[in-house]
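In: One predicted model, sequence on top.
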Amino acid sequence: MSARPALTRDRIVEAAVTVADRGGLGAVSMRSVGREVGAEAMSLYHHLRGKEELLDALADWAFSRIRLPRPDQPWRVAMRTRAASARAVLFAHPWALGLLESRRHPGPALLHHHDAVIGCLRDAGFPVRLAAHAYSVLDAYVYGFVLTELNLPMEAGEDAQEFAEGLALAAEDYPHLVEMMTEQISGGTYDYADEFDYGLDLVLDGLEERLSATARVDG
């Protein structure tokens, strides 16, 4: 029989990710993670002070998976790439949605991520206040989109047209809603996921306009 791998902080965090992926954040406890890693819960306390530190580590784990801006990227490309990466990570690990910005003791990956995003915007000429606004609105858009995407009411294998037909809405009662659904969804090609890039462009266009206005005022 092969020896069990040594218990480490990284193994504990990976086990916590597995537990959270399977049962949500509410399923994560020192006991459940101990079972996942094949150790008594008390053994985990040699590596983590308790559940709150474990949650800090989970938030850090999630941030470490989101792609950082590269120094050679224009700010708009960097923000688009980061937003797409964040969406992918959060869709794959929905438990992270309520965790990313909730920690009073953020880890190094989380802090480095924030610093890199702010640095990218500042290097592009964003004043501090506008950089803060940009970061906030981009994250609000990504987090909100993923939350909606995860909770769409379609059944497995059901497309948007089938869902709309099942609602059987009367045009005389909901004329604008029926008009939009007819134009957007009919034909079976509509996919809500396609809205992400369009909405992100709206946000980035607005930020670009604000940045240009700031430059004109400063100039």
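Out: Yep, that arrived. Residues are numbered from 1 along each chain as shown.

In: For the rest of this, base every contact and every neighbour count on C-alpha atoms.
Out: OK.

In: wait, what's in contact with the nearest residue to residue 139 once chain neighbours are set aside?
Out: Once flanking residues are discounted, residue 139 sits nearest to residue 83: 7.7 Å by C-alpha to C-alpha, 6 or more residues apart in numbering. Counting by C-alpha atoms under 8 Å, 6 or more residues apart in numbering, residue 83 touches 138-139, 142.

In: PyMOL command for the buried members of those?
Out: Paste this into PyMOL to select the buried members of the contacts of residue 83, with burial taken from 16 or more other C-alpha atoms under 10 Å:
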select buried, resi 138+142
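
In: I'd like the contacts of residue 83 written out as a markdown table, with secondary structure and distance to residue 128 added.
Out: Below are these laid out as a markdown table (DSSP: H, G, I helix; E, B strand; the rest coil; distance: C-alpha to C-alpha, whole Å):
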| residue | secondary structure | distance to residue 128 |
| --- | --- | --- |
| 138 | helix | 15 |
| 139 | helix | 17 |
| 142 | helix | 21 |
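
In: Go through the contacts of residue 83 and say which is closest to residue 89.
Out: Nearest to residue 89 among the contacts of residue 83, counting by C-alpha to C-alpha, is residue 142 at 10.9 Å.

In: Residue 194 and residue 164, how far apart?
Out: 17 Å (C-alpha to C-alpha, to the nearest Å).

In: picking up where we left off before, Throw the contacts of residue 83 into TSV and include distance to residue 116, thanks.
Out: What follows is the contacts of residue 83, written out as TSV (distance: C-alpha to C-alpha, whole Å):
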residue	distance to residue 116
138	15
139	14
142	18
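
In: Structure two is appended below for comparative analysis:
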Amino acid sequence: MTELKSRARRGVEKSEILDAAFTLFASAGEQGFSIRKLAAIVGVDPMTILHHFRSKEELLRAIADHALRGVEIPAATTNWQNDLKAVANAYRMLAHRHPRVFHLHFRYNATGPADHISSEIVYCALRQAGLADTQAAGLGLAFYAFVLGFALAETEGLLRPIGESEETELQALDAETYKATRALIPALKTLDPDAAFDDAMNAFISGVADLSRHRPDQSSLNPKSGAASH
């Protein structure tokens, strides 16, 4: 029996398992995914799957990274603003392309090699913008929280023009208490998700630039640096 299992493990490549796992997850979603179903599709024992991936969590992390590898993330440039937009657009495209897989990117700080490539671009961009490392670390994670959240909201149907029933509900709100909400009804009826995403990204980038401009001059905070200049 052990000999047969060993031959089965050698007979299937890890990449083959991952390809099948991604296809199953992308079509059936997490509720329809299991190690047992995957093993049946690949034609191996479930333990063979766990021989290549030590746990279901490790496999799910690999599925998320596999999905990201299918989206082009341009290389870093000398324009930090464009680099942030390029990474943001890549993740938004990923959500549109694989909506059932996308939520896995919320589960892990990083899904693997492809995720680290994108985060390196983001961290380099924020440092290039002039932020301190503590700011770059925090805003780097905030950047992903915004981009992933926006893209997930799109896949769930939140960022779309409101319909007739939603308009009726808003029109029924008290005109004085909800003055701004009612005033925005025409804009909500014609909401453009692409424009909203661009506006949100530009606001984030403007905020980074403003934060960098108001960053204290580190040399002026260092007494030794000041003394050495005399």
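Out: Yep, it's here. As the structure is a prediction and not an experimental result, all values here were calculated from the model.

In: Neighbour count for residue 194 and residue 164 of structure 1, which is higher?
Out: Ranked by neighbour count (other C-alpha atoms under 10 Å), residue 194 of structure 1 and residue 164 place residue 164 first, with 16 against 9.

In: Now that one: closest residue in space, sequence neighbours ignored.
Out: residue 181 (7.2 Å).

In: residue in structure 2 matching that neighbour?
Out: With TM-score structural alignment as the criterion, residue 181 of structure 1 lines up with residue 185 in structure 2.

In: The alignment partner in structure 1 of residue 23 of structure 2 and residue 11 of structure 1, how far apart?
Out: Using TM-score structural alignment as the criterion, residue 23 of structure 2 maps onto residue 18 of structure 1. Separation of residue 18 of structure 1 from residue 11 of structure 1 (C-alpha to C-alpha): 11 Å.

In: In space, not sequence, find me the middle residue of structure 2.
Out: residue 148 (4.0 Å; C-alpha atoms, centre = their mean).

In: where exactly do the helices run in structure 1?
Out: With DSSP state H, the ranges of helices along structure 1 come out as 9-23, 30-37, 41-44, 51-65, 75-92, 108-123, 128-150, 160-167, 175-185, 195-218.

In: Which of those sits closest to residue 101 of structure 1?
Out: Across these, residue 101 of structure 1 has its closest neighbour in helix 51-65 (8.2 Å, C-alpha to C-alpha).

In: count of residues packed around residue 85 of structure 1?
Out: When neighbours are counted by other C-alpha under 10 Å, residue 85 of structure 1 registers 17.

In: for residue 26 of structure 1, same thing?
Out: 9.

In: how close does it sit to residue 147 of structure 1?
Out: Counting by C-alpha to C-alpha - residue 26 of structure 1 and residue 147 of structure 1 are separated by 17 Å.

In: Adding distance to residue 102 of structure 1, write the helices of structure 1 out as JSON lines.
Out: Below are those laid out as JSON lines (distance: least, C-alpha to C-alpha, whole Å):
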{"stretch": "helix 9-23", "distance to residue 102 of structure 1": "16"}
{"stretch": "helix 30-37", "distance to residue 102 of structure 1": "19"}
{"stretch": "helix 41-44", "distance to residue 102 of structure 1": "23"}
{"stretch": "helix 51-65", "distance to residue 102 of structure 1": "9"}
{"stretch": "helix 75-92", "distance to residue 102 of structure 1": "15"}
{"stretch": "helix 108-123", "distance to residue 102 of structure 1": "11"}
{"stretch": "helix 128-150", "distance to residue 102 of structure 1": "13"}
{"stretch": "helix 160-167", "distance to residue 102 of structure 1": "34"}
{"stretch": "helix 175-185", "distance to residue 102 of structure 1": "36"}
{"stretch": "helix 195-218", "distance to residue 102 of structure 1": "24"}
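
In: Those: which one's closest to residue 100 of structure 1?
Out: Among the helices of structure 1, helix 51-65 sits nearest to residue 100 of structure 1 (C-alpha to C-alpha), with 5.3 Å.

In: in the superposed pair, what's the mean gap between that closest one and structure 2?
Out: Mean deviation of helix 51-65 of structure 1 relative to structure 2 after superposition (mean C-alpha distance after the TM-score superposition for structure 1): 2.3 Å.
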